[in-house]
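Undergrad: all I have is the shape, not the residue letters:
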């Protein structure tokens, strides 16, 4: 009479070795995702919630940068690729050559925040022209005194994303007018937490990275406003969503292998779940949700398996406007 309770105890102690938790939907399999470190917190949160509902599916999320993620995506190593900028023409060409049709799925907004050491008390806002002078190729800015008359002669110690980062690509295009145009004498990392640590520990430091990491470390950084010609605007959920934090408000994406989404029900369910749950989870991790209409249009684009990019080359794009103007996939 005691054998059955004993078996239950053994199963509990061993974690029910050899058995799997039942998924009422019957979903099973694996989904592999990599790419942007900026999109990573949202993607990881979605994956955790999805696996809680679907214990038979294993979702793995990596963060090798937008460029590194697209390289893995083109090699067929991943099912979806997170990106903090739109796919570039050469990346799209590699995907086409590899026979990988992709659906571009916008999932949130983000702002690229410009931050300084927390004790930097001489500056609250930088103009776009000053940012360009600091970050342009062959910049002669070595000291804060070189940035603006009246600033102290304190060395500017720069931190920023590496060249595989979508944040690097977007910032250089928005500020310097050409993607990849940047001075190179700065401490670069694809890990935004490394950049936070650098700025927090270096007097005179200046950096740029995703707004989500700023909000997680608000007590260790000073967030600067940016004046692009219409007055100083600080990055926030409101200014990013409205687009008034120009030109450093941007769209975050998940690029999905359309053929695999058709063949793998777990991947298809994951993408649909992502769009359905992104808004509240985005707020939790410091990203900025799209509008309700934006998520509806993105879901329609994904359901129709509309391949190719609608956002390539657009700075400061608003999801609703872009997707409403995109060609109707059902049109003859």
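TA: That came through fine. Predicted model, so just to flag it, every value in this text is computed and none were measured.
Undergrad: use CA for all of it now, contacts and neighbours both
TA: OK.
Undergrad: I'd say residue 213 and residue 193 touch.
TA: Yes - between residue 213 and residue 193 there is a contact under Cα atoms under 8 Å: 7.3 Å.
Undergrad: more neighbours, these two?
TA: residue 213 (19 against 15; other Cα atoms under 10 Å).
Undergrad: who's in contact with the one helix or strand that one maps to?
TA: Secondary structure from DSSP states H and E places residue 213 in helix 211-216. Residues from elsewhere that reach helix 211-216, judged by Cα atoms under 8 Å, 6 or more residues apart in numbering: 38, 110-113, 192-193, 196, 221, 223, 235-236, 285-287.
Undergrad: ok, the residue nearest to the spatial centre of the chain - contacts?
TA: Centroid-nearest residue in the chain: residue 39, 2.8 Å away (criterion: Cα atoms, centre = their mean). Residues in contact with residue 39 (Cα under 8 Å, 6+ apart) are 82-84, 252-253.
Undergrad: alongside the first one, take a look at this:
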């Protein structure tokens, strides 16, 4: 009797496993069918015209501009207007239907989803701590890195007031801390890494990613945080002039180990993010958000382009393309 029960149990488990595999295969076939249909639809939309308006996150602005340029090579009669003003502006404009798509560089809040926010993940990047490359202690800072606790002492508790406090030395050189004045994904994401929210961040408030880059470039003892696109030059892939990116001391041992040292170029950093070596947050997906599912043909075509052919431009501009699984999920959301 026991043998019969064992055989029955094994057969039942096999049926469950086979059913699970069959369900997954059906789901994959359904997604692939949508993608084939999508490609066919794109061929029919060669003569698109109209206007697409985007606003929002500085983090997504350079990538959105590149996508717009490439999309208009296919659809020259479509006009695309893009303005940067922070993720807060992007989500507000999208929900108010002031723009077709809001650029948002943070997770979408439940209350925003309740108001009709329809987010599509489009690419990935990260926020990094930045300092002036002419800091008198630059070599020691880069060798020591930044611990999460020290970052909390800088931006949350305000107990780290000198570079000696940051490095654990006797240096009395003051540290000037900068944060963002605008509601933005960079600050929200950086704060999330510290277990806080943007409104908890202390420091001199500066508007926009370019603003933080500029003020740190001028302040030899300053420290801020930036999206990758505003810390690294798009052409050289190296940090901008007078900017250095502080490595994160992920294991907290007071030094940057070889496996933590991947900040020399944006290419190295992006590879580390893709491999999961850089924590998330401050790494995160970036979104284009509409009020409800987009209905305008030109907007749908633009999003479909971004999730297919447009992904090839992500590394060129300094971003990380999404995995094939995520891309399929986002495309499927547009087709449901």
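TA: Cool, the structure landed. From a predicted model like this one, the values you see are computed outputs, not experimental measurements.
Undergrad: superposing both, give me the TM-score.
TA: The TM-score (TM-score structural alignment, normalised by the length of structure 1) is 0.76; 271 aligned residues with a Cα RMSD of 2.1 Å.
Undergrad: related to what we said a few turns ago, in the helix holding residue 213 of structure 1, what's buried?
TA: 211-215 (16 or more other Cα atoms under 10 Å).
Undergrad: that helix: how far from the chain's middle?
TA: 12 Å (Cα atoms, centre = their mean, to the nearest Å).
Undergrad: same thing with stretch 322-329 of structure 2?
TA: On Cα atoms, centre = their mean, the centre of stretch 322-329 of structure 2 falls 15 Å from that of its chain.
Undergrad: so it matches what in structure 1?
TA: On structure 1, the counterpart of stretch 322-329 of structure 2 by TM-score structural alignment is residues 290-297.
Undergrad: now residue 188 of structure 1: how far from residue 24 of structure 1?
TA: Distance from residue 188 of structure 1 to residue 24 of structure 1, counting by Cα to Cα, to the nearest Å: 46 Å.
Undergrad: go on, residue 39 of structure 1?
TA: 29 Å.
Undergrad: ditto for residue 245 of structure 1
TA: 44 Å.
Undergrad: who has more neighbours out of the two?
TA: Ranked by neighbour count (other Cα under 10 Å), residue 245 of structure 1 and residue 24 place residue 245 first, with 26 against 10.
Undergrad: now the more buried one, nearest residue through space, not along the chain?
TA: Leaving out its chain neighbours, the residue that sits closest to residue 245 of structure 1 by Cα to Cα, 6 or more residues apart in numbering is residue 239, at 5.1 Å.
Undergrad: number of residues surrounding the equivalent of that neighbour over in structure 2?
TA: With TM-score structural alignment defining the correspondence, residue 239 of structure 1 maps onto residue 272 in structure 2. When counting by other Cα under 10 Å, one arrives at 18 neighbours for residue 272 of structure 2.
Undergrad: for the helix or strand harbouring residue 200 of structure 1, packing partners?
TA: Taking DSSP H and E as the criterion, residue 200 of structure 1 maps to helix 192-201. When contacts are defined as 3 or more Cα pairs under 8 Å, 6 or more residues apart in numbering; DSSP states H and E, helix 192-201 of structure 1 sits against strand 157-160, strand 205-210, helix 211-216.
Undergrad: check the offset of that helix from the chain's centre.
TA: The answer for helix 192-201 of structure 1 is 18 Å, by Cα atoms, centre = their mean.
Undergrad: how about the strand or helix carrying the match of residue 239 of structure 1: buried residues?
TA: Using DSSP H and E, residue 272 of structure 2 falls within helix 266-274. For helix 266-274 of structure 2, a neighbour-count test (16+ other Cα under 10 Å) marks 266-267, 269-274 as buried.
Undergrad: same question for stretch 129-145 of structure 2.
TA: 129-135, 137-138, 141-145.
Undergrad: now do stretch 155-165 of structure 2
TA: For stretch 155-165 of structure 2, using 16+ other Cα under 10 Å, the buried residues are 155-156, 160-165.
Undergrad: by how much does the biggest helix by length in structure 1 deviate from structure 2 on average?
TA: The longest helix of structure 1 (DSSP state H) is helix 265-285. Comparison of helix 265-285 of structure 1 with structure 2 after fitting gives an average deviation of 1.3 Å (mean Cα distance after the TM-score superposition for structure 1).
Undergrad: once aligned to structure 1, how far is the longest strand along structure 2 on average?
TA: Across structure 2, the strand with the greatest residue count (assigned by DSSP state E) is strand 117-132. In the superposition with structure 1, the average deviation recorded for strand 117-132 of structure 2 is 1.4 Å (mean Cα distance after the TM-score superposition for structure 1).
Undergrad: that strand to helix 266-274, inter-axis angle?
TA: Relative orientation of strand 117-132 of structure 2 and helix 266-274, computed by axes from the mean of the first three to the mean of the last three Cα atoms, to 10 degrees: 130 degrees.
Undergrad: give me the buried positions along strand 117-132 of structure 2.
TA: Buried residues in strand 117-132 of structure 2 (16+ other Cα under 10 Å): 117-132.
Undergrad: check stretch 70-80 of structure 2 too.
TA: 70-71, 75-76, 78, 80.
Undergrad: same question, stretch 87-105 of structure 1
TA: 87, 92, 94-95, 100-105.
Undergrad: next: stretch 187-206 of structure 1.
TA: 188-192, 194-196, 198-200, 202-206.
Undergrad: chain neighbours aside, what residue packs nearest to residue 60 of structure 1?
TA: Closest to residue 60 of structure 1 by Cα to Cα, 6+ apart is residue 32, at 5.2 Å.
Undergrad: do the same with residue 185 of structure 1
TA: residue 158 (7.9 Å).
Undergrad: separation between the equivalent of residue 277 of structure 1 over in structure 2 and residue 49 of structure 2?
TA: Under the alignment by TM-score structural alignment, residue 277 of structure 1 pairs with residue 309 in structure 2. Using Cα to Cα, residue 309 of structure 2 is found at 19 Å from residue 49 of structure 2.
Undergrad: looking at structure 2, name the residue matched to residue 84 of structure 1.
TA: Match for residue 84 of structure 1 (TM-score structural alignment): residue 105.
Undergrad: Throw the contacts of residue 39 of structure 1 into JSON lines and include distance to residue 268 of structure 1 and neighbour count, thanks.
TA: Listed next are these as JSON lines, based on distance: Cα to Cα, whole Å; neighbours: other Cα atoms under 10 Å:
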{"residue": "82", "distance to residue 268 of structure 1": "16", "neighbour count": "35"}
{"residue": "83", "distance to residue 268 of structure 1": "18", "neighbour count": "31"}
{"residue": "84", "distance to residue 268 of structure 1": "21", "neighbour count": "30"}
{"residue": "252", "distance to residue 268 of structure 1": "19", "neighbour count": "25"}
{"residue": "253", "distance to residue 268 of structure 1": "16", "neighbour count": "24"}
